[in-house]
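Asks: only geometry, no sequence info:
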């Protein structure tokens, strides 16, 4: 097994561990009515929150693909091994737990929340380590920033009154799978 495969599988395992631990606390809270303990956002969200979250993630992905196509950046993408999908799945959980969970307390409102959303999204885009000296890197970083803003909106909007992380997990997973699907359709996934 090469390093890329090992990294992808480890990231997926970490995401699965986090999701299971989070789900256990959520289930316990549902049964006992206890307050939130270690894991943030262990609440329920109405069905509409999931649909809006997924729709936004898909629209952002379509917009990114359109910008890449219009600017001629599509052919400059790197080829990813198919096993990378496991890393994308793990990342959708781990990144949400970090950026929309631990770093974003559910009690924030107003200017503090807005500042967190902007600074958190900037850090989110930078953590993805896109090469900002290239046009493709700049476009990817911009859409990572936009995606992060959207994911904060998913957690902190009226459709998610209890500020559950479930719609965030789902939206990020949908986004990552859509990116993988587009890359696959364009021939940038090595099977």
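Replies: Arrived safely. Just so it is clear, the structure is predicted and the values come from calculations on it, not from any experiment.

Asks: From here on, just use CA atoms for contacts and neighbour counts.
Replies: Fine.

Asks: tell me the contacts of residue 144?
Replies: Contacts of residue 144 were listed using CA atoms under 8 Å, 6 or more residues apart in numbering, and they are 121, 124, 125, 128.

Asks: Report the central residue of this protein.
Replies: residue 172 (3.2 Å; CA atoms, centre = their mean).

Asks: what about it, distance to residue 117?
Replies: As judged by CA to CA, to the nearest Å, residue 172 and residue 117 stand 16 Å apart.

Asks: The longest helix seen in the chain: what's the following helix or strand?
Replies: If you go by DSSP state H, the chain has its longest helix at helix 3-32. With elements assigned by DSSP states H and E, the helix or strand that comes after helix 3-32 is helix 47-70.

Asks: let's bring in a second model and compare:
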């Protein structure tokens, strides 16, 4: 994602706008008069689903960090400007609405649900662009770090789908997915900060 402050501000603005739409749909659902065109997953959920989601996301982050250390690729981290933290928290809303909200095949049977979760998780992982770089012109980067990061992104996406469609979330609320995604991204920021890859 672009680290231009104006682009980050725009991205955060989109997240706030979408979040407000969800808030309104959630309030309508809680009042017993749900909106007919409500955003997907704007439903109530237990606190337990939030806890399960965040713990799983942080365990995957721990696995990624440990994997980087074990493979000796921890020093291949990309740098991040400090204010990018706002964009990565906003991504917890925007990316969840796109992937766990709209890019999933619901109500067509369990097989199609699972297949769509796997397929869109693969897309989710690949579009994060660890397999290529455009810093000095386009070049492929099929490195151990790229495979690890892409694999973890794939696992994260599967986990976020599991949070939404798992038995702990009978109303298929998207809110625990948003919180787990934001917690994972904040965790990445903290790891980069501790390792000295956040630029102030």
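Replies: Great, that's in hand. These numbers come from a predicted model, not from an experiment.

Asks: Just the buried residues of the longest helix of the first structure, please?
Replies: Buried residues in helix 3-32 of the first structure, counted by 16 or more other CA atoms under 10 Å: 5, 8-9, 11-16, 18-19, 22-23, 25-26, 29.

Asks: average offset between that helix and the second structure?
Replies: Relative to the matching residues in the second structure, helix 3-32 of the first structure has an average distance of 1.6 Å after the fit, by mean CA distance after the TM-score superposition for the first structure.

Asks: which ones are touching the residue of the second structure sitting at the aligned position of residue 171 of the first structure?
Replies: Using TM-score structural alignment, the partner of residue 171 of the first structure in the second structure is residue 180. The contact partners of residue 180 of the second structure, by CA under 8 Å, 6+ apart, come to 50, 53, 54, 55, 56, 57, 92, 160.

Asks: can I assume residue 185 of the second structure is in contact with residue 86?
Replies: No. Counting by CA atoms under 8 Å, residue 185 of the second structure sits too far from residue 86 to count as a contact (10.1 Å).

Asks: More neighbours: those two, which one.
Replies: More crowded of residue 185 of the second structure and residue 86, by other CA atoms under 10 Å: residue 185, with 22 against 15.

Asks: excluding its backbone neighbours, what's nearest the more buried one?
Replies: Counting by CA to CA, 6 or more residues apart in numbering, residue 185 of the second structure lies nearest to residue 88, which is 5.8 Å off, once chain neighbours are set aside.

Asks: what secondary structure does the one you found sit in?
Replies: helix (DSSP: H, G, I helix; E, B strand; the rest coil).

Asks: Could I get the contacting residues of it?
Replies: Taking CA under 8 Å, 6+ apart as the contact definition, residue 88 of the second structure lies against 182, 185, 186.

Asks: so where does the residue nearest to the first one when sequence neighbours are not counted fall, helix or strand?
Replies: Once flanking residues are discounted, residue 182 of the second structure sits nearest to residue 92: 4.4 Å by CA to CA, 6+ apart. Residue 92 of the second structure is part of helix 85-96, with elements assigned from DSSP H and E.

Asks: corresponding residues in the first structure for that helix?
Replies: The aligned range for helix 85-96 of the second structure in the first structure is 85-96, by TM-score structural alignment.
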